[in-house]
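Chemist: Just to be clear, the model below is a prediction. Sequence and coordinates:
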Amino acid sequence: MSIFRKTARSSSETLALKRVGETVRNRLQQDAGVYRLPVDNLEIFGVARFFSEAECSRLITIVDSVARPSPTYKGTDATGRTSYSGDVDPNDPFIIMLQRRIDDLMGIDPAFGETIQGQRYQPGQEFRGHYDHFLPSQHFWDAEQRRGGQRSWTAMAYLNAVEEGGTTDFTRLPLSIPPQPGALLIWNNMKPDGTPNPNAMHAGMPVVRGVKYVLTKWYRARPWC
């Protein structure tokens, strides 16, 4: 592909990411049940008790059924990801219902969303500092461009309380969030102009006692396939 075509595609994707950012930002800011966390240089929102206790219990059972050693784009445990994870069944009516609630909350076309992934962290397990968005220098960049492009927003739900540890830390900001059952976190991996935000780097800190369960859903710049 020529440099001109790559540049044009990059500019188009940046505009798409900017539009997605504006859509979600406006939607969340108008929702009285959504709270914007008071940090600079990162758009991050929270919703308390987004999932009920019964829904969390059912989701924990589902996560246990699909959990395998977590892969990364560099291979299992290649970047300090020592948890267990797995994609849930996107055709399960219960999962479809939950996905629709997340999509409706954010105002994003469901076609832009990846399949929900469940994660389980046992004592000592973690996911060291990383970005959810992709970098053009990564070997899988071109492949991801063909299947929806850059990741825009992340929605992550806590399913249980953790006895000790397991916080989500945004490593470039003074922000550490403890697991809160049923709570949903939503953050923009891009800056308002549609370019990657370095302050979106985050880590799943090691669990010290107990087990941590979360669900994560990522959204793309274009329909995901």
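Modeler: Yes, it's here. Values in this document were obtained by computation on a predicted structure and should not be read as measured data.

Chemist: Going by C-alpha atoms from here, please, whenever you check contacts or count neighbours.
Modeler: Noted.

Chemist: Ile102: what's it in contact with?
Modeler: Taking CA atoms under 8 Å, 6 or more residues apart in numbering as the contact definition, Ile102 lies against Ala155.

Chemist: Show the residue spans covered by the strands in this structure.
Modeler: 35-36, 44-47, 68-69, 84-87, 117-121, 127-130, 151-158, 164-165, 168-170, 175-177, 184-188, 202-204, 207-209, 212-220 (DSSP state E).

Chemist: Export these to TSV and append columns for distance to Glu55 and mean neighbour count.
Modeler: Formatted as TSV, the strands of the chain follow (distance: least, CA to CA, whole Å; neighbours: other CA atoms under 10 Å):
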stretch	distance to Glu55	mean neighbour count
strand 35-36	22	16
strand 44-47	15	20
strand 68-69	22	15
strand 84-87	17	21
strand 117-121	14	24
strand 127-130	25	18
strand 151-158	11	24
strand 164-165	23	18
strand 168-170	22	19
strand 175-177	21	14
strand 184-188	13	24
strand 202-204	22	22
strand 207-209	23	17
strand 212-220	12	24
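
Chemist: take the one below as the second:
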Amino acid sequence: MTFPDAALPIGFGSGHPSEPVVAHILAQHGVQRTPSAKLTLFQKRDFLDPPLCETLIALIDERRRPSTVSDYNGDAAFRTSETCDLDAAHPAVAEVERRLAAFLGLDPAHGEPIQGQRYAIGQEFKGHTDYFEPQGVDFHKYCSIAGNRTWTAMIYLNAPDAGGATRFKTIDKIVQPETGKLLCWNNLRPDGSPNPSTIHQGMKVRAGAKYVITKWFRERPWGFDAE
């Protein structure tokens, strides 16, 4: 794996500052930063080209299943999409991994496998955060090895005919889906604690279908042996 300007990939430990990641992202061409003191959020249009997006959509359709949530809150309609675990050995998925690692400058060892999601008409993901609540019943199950989630990278693979926007509720920022557009944000505050201002929702698709892929990074390497 090579990185721009021969930079070393950035890892994460407890309380690792986010400034090097922010600086690395801002050095990329065409990046837009949302002006907010409450969260760190970036967009980049045309991060993936349409043919690559079409290939990923086909992969999601082959293996999609009902999405799940951690710390279930009793709302069966909280997340109604479908999910697919993408095979890292597939050339299209490997190419996305390469591009994300170069764009973010993060150590690939800290990344979870890429997931794909499909939203049909009426499907949504209500307001949620991507980090795991330290007091949540599933925190130890999901975070004892690799730690909490640090950065999220999400890419729209298409634009549905209507609906399907992503809304960041705290700052009332609505991002419309565009084929190949990347969103990425830091799930933690500068001190390393979870940032509740990252709460966001996948709004209902009103016509057509929406496809996205998501990759999360952790504080420690994915699969790290805590023993």
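Modeler: Thanks, I have it. What you are looking at is a predicted structure, and each value in this text was computed from that prediction instead of being measured.

Chemist: Could I get the TM-score for this pair?
Modeler: For this chain pair, the superposition-based TM-score is 0.88 by TM-score structural alignment, normalised by the length of the first structure; 211 aligned residues with a CA RMSD of 1.7 Å.

Chemist: Would you format the strands of the first structure as TSV with distance to Asp142 of the first structure included?
Modeler: Below are the strands of the first structure laid out as TSV (distance: least, CA to CA, whole Å):
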stretch	distance to Asp142 of the first structure
strand 35-36	34
strand 44-47	28
strand 68-69	26
strand 84-87	23
strand 117-121	23
strand 127-130	20
strand 151-158	13
strand 164-165	37
strand 168-170	27
strand 175-177	33
strand 184-188	22
strand 202-204	24
strand 207-209	35
strand 212-220	14
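
Chemist: and the aligned partner of His110 of the second structure in the first structure, how many neighbours does it have?
Modeler: Aligning on TM-score structural alignment places His110 of the second structure opposite Phe112 in the first structure. By the other CA atoms under 10 Å criterion, the neighbourhood of Phe112 of the first structure contains 21 residues.

Chemist: List the contacts of Phe112 of the first structure.
Modeler: Phe112 of the first structure makes contact with 148, 219-224, according to CA under 8 Å, 6+ apart.

Chemist: If we use 6 Å, what do you get?
Modeler: By CA atoms under 6 Å, 6 or more residues apart in numbering, the contact set of Phe112 of the first structure is 219-220, 222-224.

Chemist: thinking again about what came up before, what about the strands of the first structure, which gets the closest to Glu22 of the first structure?
Modeler: Across those, Glu22 of the first structure has its closest neighbour in strand 184-188 (10.3 Å, CA to CA).

Chemist: Just want the angle from that closest one to strand 151-158.
Modeler: Orientation of strand 184-188 of the first structure against strand 151-158 (axes from the mean of the first three to the mean of the last three CA atoms, to 10 degrees) gives an angle of 160 degrees.

Chemist: In the second structure, which residues correspond to strand 184-188 of the first structure?
Modeler: Going by TM-score structural alignment: strand 184-188 of the first structure matches residues 182-186.

Chemist: Tell me which stretches of the first structure form helices.
Modeler: Under the criterion DSSP state H, the first structure contains helices at 3-29, 53-66, 93-106, 141-145.

Chemist: With distance to Asn188 of the first structure as extra columns, can I get the ones you listed in JSON lines?
Modeler: Converted to JSON lines, the helices of the first structure look like this (distance: least, CA to CA, whole Å):
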{"stretch": "helix 3-29", "distance to Asn188 of the first structure": "7"}
{"stretch": "helix 53-66", "distance to Asn188 of the first structure": "24"}
{"stretch": "helix 93-106", "distance to Asn188 of the first structure": "11"}
{"stretch": "helix 141-145", "distance to Asn188 of the first structure": "18"}
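
Chemist: out of those, nearest to Lys74 of the first structure?
Modeler: helix 141-145 (12.4 Å).
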